[in-house]
Structure formats: structure tokens, C-alpha cells
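Engineer: What follows is a predicted protein model with its sequence.
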Amino acid sequence: MADDTAVVWFRRDLRIHDNAALLAACDADELLAVYAFDPREYGERAFGGRDSFRFEKTGPYRARFRREAVADLRERLRDRGSDLVVRHERPEVAVPAVAEAVDADAVHYQSLPVPEEVDVETALRGRLRDLGVTPSRRWTHTLYHPNDLPVEYTEISDTYTRFRETVENRATVREPLPDPDVPDAPTEEVDAGSIPDAGALGVDEAEDDDRAALAFVGGETAALDRLDRYVFEEDRLREYKQTRNGLSGQGFSSKLSAWLTEGCLSPRTVRREVERYERERVANDSTYWLLFELIWRDFFGFQFAKHGTDFFRRGGIRGRDDIHWRDDDEQFGRWAAGETGVPFVDAAMRELNATGYQSNRARQNAASFLANDLRIDWRRGAAYFETQLVDYDPASNYGNWAYIAGVGNDSRDRSFDVVGQAKRYDADGEYVARWIPELAALPAGAVHEPWTLSDAERAQYGVRLGVDYPEPMVDPTDR
């Protein structure tokens, strides 16, 4: 039986297409949509738990992207004769207040796996039940639905390869849901509210940099445009596996992650478009590899549903106590600022700070240097990425950092030979030269190892280590 009046609470599902929570809510006679900018997601906060530290929760690039995504969702709902109520308040306060104002029968929303998000949902459900309003949750964030997994999510393998083989052989991906017909809003007067600017959220304004790989614009409209551009318009998918380790430019990878994270784009829609591409153009290792990466995203999402807060401990889900993690503010600050004296790491961090983005290859090397070369608490690095990344996904970010640090889902040594990686993936030195202009005059053979130059060569190229560019923090030859 349909509700007379429903509220749909948008979270990290900022889209109309393939949205189970929205579709269920649209069965009601009347519908009002709500989004709440949670103040706890902005500004400085304590990491929490043992060995806590303080960090900025959300930086300027993700904050801007999210505001754009909410604005785009509001416009898309208005185009359908509806609207989006926006609040700058804790969701467990804002959403029940709106539900009470319109005498809603039910609130429909997305359920998420990360402990902070689970806590918000739990608080919301309690308040709704106190009001006599039915909470109704849907899982909308992964490629595979948890009900379609061959085993309960609590029993899934902690090894990616085993998880992937299991779901590929014993599970199916549901087809994307249709776009709904959105009912009229309730007749009760509810202030639509305004989208808070950066100052109201307590974050700096994002500054554009013309060296950025891509200008990330938030919202479902931009998400669908990017998917079509990468897959069909530019026909990049056929070479994805070969180009995905690129470092500069917009076309070497799909760069769908920011839209997937905020839910502007459904992973099932991505899969559908990949399959259409395979039917219409070509099916090869590259077309499969994009789906392979989506399964990685699922893997970490379900891992967080399984292990919860264990992922945020120094010893990770493996409870390791045999690694001596250090807390060194000076060294951490040099890493974060891109002043380690190791060009590949510094280029990666300078790109992150200037644009909110790094390629996957750059992320792995920057993370490995902090966790494995400096042995600084890996969670500080993960939290810094949480602040800066436009495409920060809680499960993927902390899951990958734990993986690199040796406390997560892989028992192997994940330490990277950063200089070797630089020579392999930035052989011409173009990436380092782009982000470290003080090294741009160096020949490709020296740009990744300026410490190998003679005094005469340094003078020739105008590079004084310790003056123009830092001496390396560690002995690069000590591998």
C-alpha cells in the first residue's frame, strides 16, 4: 500500500537514475526530497580512538563538488515539478523535522556501510519511530546488491581475488532501475532552504589550476556527460587497461570516481554502458578491466560492512602490533606539502593540494612513501587524503591505505620502490616537471634523481639541493 506522503532523504545517492530509495518514495501520493549538509562533515575534528589526532574532515574541492551535486539534483527535481529541501544541520534532526512538518508516513533513504554513516542512520531511525514515521532503507551504492551475494556479507572473503571470483561466478548484477515519475510536493509550506557556501561550511574556496587532469563538476548531469564522453565520444574504453596508469591528462582513465562516490552516477549504469559498448564496438581486456575496478570498490564497501571500526585502528583489521608507527609532525608536514625531496612523491602531493585529485598510481606511491619509508602512522595519511580528495570514498580510501600499510586485506609487503616506479610510469619526467617547476630544466634521466647530479651539473641546470629543492628525507638507494 502506497504512502499518502513520503520524504526521501538523499545521502551519497545524489541522482534521479537507478535510485531505489527515490523510486520507492515516488509510490506515494505526495513526495518531498531533503538533503542535509551535516556540520560534522566539515571543519577540524579528532580522528578518535587510541592515538588520535586532529584533521580537517572535508577540504575545498570535495565541498565544492558536493555543493554542485546538490544544486544539480535540485534543478533536476525542479524540472520534474518537484524540489529539494536543503538544510545545514545534522540529518537525524533535519530530516525528522521535515517529515513532521508535512505529516509524512515514511522516510525513504540510502543505507551505507561506514560506521559514521551507520550511526547517523541509527539515530535517524530512532527519531522517526518516536514520531510514528516509518523508516525505509535501500542499498544503492554498490554494483552487487548484498542480497545477491552468494554468502552473507559477514562471511565474504577478506581476499579480493577470492571475492571477485565468487561474485563473478555465483552472483548477478541487477539491471538499473527506471527513472521515476516524481509526485507533487505536499501542500504544507516548507522552506526550501539554500545551499551553504564554502564560508558557511567552514572550508576554504576551491581554486582552479590549469594543470589539473580534469575539471570535476559535481552532479548527475556532469556524471552522465563524463561517462558518455569517455566511453563513446572519445572511444577510450578499448584502451583503458593500457592507459589506466597514466599520470597527466583527462583521458588516460575514466575518472568516474568522484561521481560514483557522491552517488551522482550509479555503478550499475556504468556496467550497462560498458556492456553496450562491448556489443556495439569491441569487448576486450580493457572493457572488462573497468568492471574489475568497480568490483574492487564493492569489495571495500562490503569489507567495511563486515569489519566496521577495525579498519580505522593502527593495526587494521589484522590487529598488527609488530609495526612501530611513528608520529612526527615535521616529517608528516613535509610529505603533505610535497617537500620530501623525492620528486615523484612531491609531484603527487602538490597535484593533490592544488586540484583535489591524483591518479591511482600517484596515490599508491605517495601512500607507500609515508607508510613504508617514513613509517608515520598510515591513518594520518589516509585522513589527509580524506580532507583533500575530490573523490574521497571512505571504504576505498581507508581500505587502500591499510592495504598499502600492510594492516589490511593483503599480507604481502606492499612497499613501493618509488624511484623505480617513477622511472617506469613517468619515463620522460613530464609529470614531475609539471608539478615541480624548479626541476623542469633537468633532463629526463635526472629529474627523478636530482641527488645523482654532480655539483657542476646542478649548477648547469640551476638546481641547488637544500635551497631550490629539498634534500631527500630518506636515502633513496636504501631499498
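Structural biologist: Perfect, thanks for sending it. Being a predicted model, the structure only gives us computed values, none of them experimental.
Engineer: make it CA atoms for all contacts and neighbour counts henceforth
Structural biologist: OK.
Engineer: burial measure for the spatially closest residue to Arg464 that is not a sequence neighbour, as a count.
Structural biologist: Using C-alpha to C-alpha, 6 or more residues apart in numbering and skipping the chain neighbours, the partner closest in space to Arg464 is Arg458 (6.3 Å). Number of residues near Arg458 (other C-alpha atoms under 10 Å) recorded here: 16.
Engineer: what sits up against the helix or strand containing Arg458?
Structural biologist: Taking DSSP states H and E as the criterion, Arg458 maps to helix 455-461. Residues from elsewhere that reach helix 455-461 (C-alpha atoms under 8 Å, 6 or more residues apart in numbering): 441-442, 464.
Engineer: another structure for you, compare them:
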Amino acid sequence: MYGLAVSQIVPPLCVWLKRDLRVVDHAALSAAIERAQGGDVFCVFVYEPEIFCQPEIHSRHLTFQRECLIDLEKSLQQLRIRLITRQGDAVTVLEQLRRETGFSKLFAHEETGTAISYARDQRVRHWAQTVGVQFEEFSQNGVVRRLNSRDGWNRYWESKMNQPQTVVHPLPRHCVNKTVVQLPSAGLLQPIDLGYEKKQMDCQPGGEHNAGMILQDFVDNRGQFYSGRISSPVTAPKSCSRLSAHLAFGAISIRRVWQATEQKRSEVRGLAMTETNQAARKQFQRWQKSIQSMQSRLHWHCHFMQKLEDEPEIEYRNMWSAADGLREKEFSNEYFQAWKNGRTGYPLVDACMRSLEVSGWLPFRMRALVVSFASYSLWLHWRPTGLHLATCFLDFEPGIHWSQMQMQSGTTGINTLRIYNPTKQAKEQDPQGHFIRKWLPELMSVPDVFIHTPWMMPAHIQQSSGCEIGSVYPKPIVDHALALRQAKSRFTVLRQDKKARDEASAVAVRHGSRRDRRGAMRQDPERKSLRKKASVDQQSETVCTEEQTVLPFIYE
């Protein structure tokens, strides 16, 4: 197969691929090659029905995954390593391969995934122990398994990011294992092969090669304007790193991204200090601010994943149990369907939801907006809305996704409640309505003065613009100002309860961020005060009633 002589001497080593579809900085693959000791190494990717049938999975994820696998197979061939794919339960497939090849060592990366993948990993560990397979797992990011305390986590994270990237060498030109050469493989399956309909979408293409080019382009060109242009849906597609999906599927390691930004940070820092031309100096200073902002988000990436690693149950239940029952019994399917389909009557919210369905991506502020609107204006529980968004986000990363869903819905108990005004955000982030008109063609001829508030158009302008409100485009489904007052009132009552505050303090100790040495992870003032309360005065019976301490809100 590879133009080499074959024999059958030393049992091969197996590398189990999951969401680590790359060869650069791949600790599990590197360790397997190093320990092969003259034997062969093969990689296996398993199409697991219980994984790809999860409610969070969409055909866009399977398409991106396939593109990553196509690229990965080419890279593995250059390393003289074969990629095998099989369909079925992971334990069943691995046992079958063990019987076929005689492998007794299994290498893989740790994964912080959904409850289903967590249970799957536990079964694989039990199987390996039962049959005598040496199963070794490696960390591929800054998430710490069995973490005792968040204290010191930032130092560990930066230490991990600054370690040299793992080097993956080709297998020596020795006699490859005949059995591995002859192993049957399922091939690289299309979504339709896995029971998904083929849908026309405009999502990023996957693959390690693409990830590398995107990273290089970011640190060479696009990253200069990252800090100032990442919020608007008009400028964000080109100014954001656009690496999130590649990180989620492991097509690039977060350490590789961190080190590329570190190199750029050092470069522009020196240039900013020595440059005498004022315009050039401002450019380097802009780069400095943008790189700092990007690195801050890399910190947060693993910070949120760590929450799910430490407490897997937050995928399903409120992090702050005081919020139990807050929204569950008042769920409106009418509101949910209108939000999901981009028919709420609030243009920026609707444009975001329709854009997301096609592109699989939104900038962070727009993600926060649609969740805030669903959670506070429509009073929808975060789990159903989170499941829908998970199918839409090409970069769905369980640890980040579910932690953010709870944070933006107010059910962590430790974060300042950020409630976004959809009209204010529309005027600030899409002032000319370019994004809105692109995704809401029914508003194409609406005058600029009404593009953010079409319900305010007089009847004759509705007629002349071909956009009758209530027919062509819906009236606002709720009164946002009234819904906001009601949401604030409910959370005020909840957060004034001493038992709820005490529980929030415990959540802050377990999951709250700690300031890092560079100040990249800025602490939420509410979370900081809760941690102080828990550590300084656990015995105090004093109930603080000052409004901004008990109930901090930011209305954006």
C-alpha cells in the first residue's frame, strides 16, 4: 500500500481519534510513534451512532468533520500511518480491531464533551482494563482533569501553552504490519451515509491545512483590527480569528494558536517601542491591543471548558440551583419557534438567527444578544434554546456552549446579568442596516430611519416599501421594555434571598475565574464579591440590601 515490504512481527499500536483531527502538536500520535519500537502504528476514527445522533449534531458538523478527516488522511499517509474508519459502538469497534491486529496499547486525547461522550469514554476505559489493553490519554488543551481547586489554574494554563509543541515524526521505513495494511475501512462517510439530509449551507471548510492558513492570515493581516471590529456582524467575519470551529474539532491545537499570537505580541511590542513614525507606531499599538484581546479569549476558551469538566451536570441542570423552576413552567413554544426561525419582529435578532442557520457562525456579541433575548425578553429556558443553537454553531464546543448558555441566562448566580437591548445593539452594530437587509430581504426597501424599528413605520411607508408589518414582517412578539422589567423583578427577588446568595458564593469558589498575571481574565465584579464573601466571612448573618451589590445589571 505504501510501496514497502510487509511482514507480521510486532503488534501495532492504535491511536483513537475523536475531536483531535490533526497531526501537528498531537501528543497521542507522537507518543504512539515514539513507543512503536519497530512496530506499526495505525489510527482509527469511529463513526458512533450514539455520538452523531445526539440532538446537538447537525449535518454541518459532519460535513466539517469529513473535510478534516480528508485532510488528516493525506497528512497521515506522509507519516506512513494508515487511517482506519469504522462505524459502530466505540468499545465494539476497538475490541474488533484488537482481535484483528493484536494491539495492546491504545493512545488518545482526553475529551471534555457531552454526557454521552463522557459515558462512552468511561466504557472504553473499563473495556481496556478488562482485556488488558494499556490505555493512555493525553491532555490537548489547558483543561485539567480531576482539578482540586481553581486557585493557580491560570498559571498552569499559561505554563501548558508555553511548552514546546509536540513533534510528530514519520514512522521509520521499516516493514509495515501486513494485518494493518489489509484492515477493512468504512471510508470517509458523507452526512447522507449517516442518515442526515444534504442541506445547502455556506459554512467554513474544515481541515488542518485550512486552519493553518487562517491562523497565519490572522497574525499577518486580519488580526490588526480584531479588538475594534469583532462585535459587529458587518465587520466581524473578517476581523475575528475564525479558528473556533477548527479548535472545536481539533484541526488545530490551542497551544499552536497561543504561541503564534505570543510571537506576534513580542514582535509588535518591540516595534511599537522603537518606531518613530507616529502612524506606524499607532498601527503597532493597535496590533498590541488586538493580540491582548485575542489571548484573553484563548484563556476564556479553556476556562469555560473547565467548568463542564469539573461539573458535567451543568449540561442539563442549572449551575445555581436557586434558579430551578425560574423558567421551566413558563416555556412558550410559540415564542421559541418565532425566535428559532427569525420571526420575532426585532430585525437584528431575526437577521442573526437566519444568518446562523446558513453560515453556522456569529460573533460573540451577537450570540450573547440572541441568548439574552430568548432568556430575558421571551423568558425561555436555556436548555431548549441551547440545543437549537448547538445544531447551528459549527464551532459547538460543549464546555463553552453550556457554560455560556447559563451565564447569558443568569443561572450561574455569579455573573453580572447582561441584558441586551436588541434595538440599541442594532443601531450600534449595524447602523446602516447592511446585515439586516442581507438576511431579511423583506426589509430591503425599508428606509434607513425605520430599518431598526420597522414597526414604527406609518402605513403609507409600509405600503411604499412593500413591507406591511404584521403580514410581510411580524410585529414585535413581545414588548422588550416590559419583559425586561419583569425579568429584573424576578431576579431581584431571587438574588435577595440569603440562601441563594450563599449558594452563589459556593459556585463562585468552584467555578469563578481568578485574575491571571497579565490581567487577561478580567474578573466579573459580582463573581469577585461572592468569592470574597465565601472566603472572608462564612459565618456572617448580615444580609446586604444595597441594590448594585445584590442585583448588578448591565443593560446594553
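Structural biologist: Looks like it arrived, so ask away. The structure presented is a predicted model; accordingly, all values stated were derived computationally and were not measured.
Engineer: And the TM-score between them?
Structural biologist: For this chain pair, the superposition-based TM-score is 0.88 by TM-score structural alignment, normalised by the length of structure 1; 447 aligned residues with a C-alpha RMSD of 2.2 Å.
Engineer: if we can go back for a sec, which part of structure 2 matches the helix holding Arg458 of structure 1?
Structural biologist: Taken onto structure 2 by TM-score structural alignment, helix 455-461 of structure 1 occupies residues 459-465 there.
Engineer: Do you have the strands of the stretch 401-550 of structure 2 handy? List them.
Structural biologist: 417-419 (DSSP state E, counting those that start in this stretch).
Engineer: whoops, I mixed them up, the stretch 151-300 of structure 2
Structural biologist: According to DSSP E, counting those that start in this stretch, the strands that the stretch 151-300 of structure 2 contains are 176-177.
Engineer: Give the equivalent position in structure 2 for Val418 of structure 1.
Structural biologist: So, by TM-score structural alignment, Val418 of structure 1 is matched to Pro422.
Engineer: Quick check: the helix holding Arg458 of structure 1 compared with structure 2, mean distance?
Structural biologist: When structure 2 is superposed, helix 455-461 of structure 1 averages 1.8 Å from its matched positions, counting by mean C-alpha distance after the TM-score superposition for structure 1.
Engineer: still on that earlier bit, would you pull up how far the match of helix 455-461 of structure 1 lies from the middle of the chain?
Structural biologist: 42 Å (C-alpha atoms, centre = their mean, to the nearest Å).
Engineer: cool, and stretch 249-257 of structure 2?
Structural biologist: Centre to centre, stretch against its chain (C-alpha atoms, centre = their mean), the figure for stretch 249-257 of structure 2 is 13 Å.
Engineer: How about stretch 45-54 of structure 2?
Structural biologist: So, by C-alpha atoms, centre = their mean, the centroid of stretch 45-54 of structure 2 is 19 Å from its chain's centroid.
Engineer: residues of that stretch that come out buried?
Structural biologist: By neighbour count with 16 or more other C-alpha atoms under 10 Å, stretch 45-54 of structure 2 contains the buried residues 45-48, 51-52.
Engineer: Tell me which entries of these lie within helices.
Structural biologist: The helices, defined by DSSP state H, take in 51-52 from those.
Engineer: and which of the buried residues of stretch 45-54 of structure 2 is nearest Glu526 of structure 2?
Structural biologist: Ile51 (37.1 Å; C-alpha to C-alpha).
Engineer: Contacts for stretch 236-247 of structure 2, please.
Structural biologist: 206-208, 211, 214-215, 218, 222-223, 225-226, 229-230, 252-254, 363, 394-396.
Engineer: ok, now how distant is Glu449 of structure 1 from Val432 of structure 1?
Structural biologist: 11 Å (C-alpha to C-alpha, to the nearest Å).
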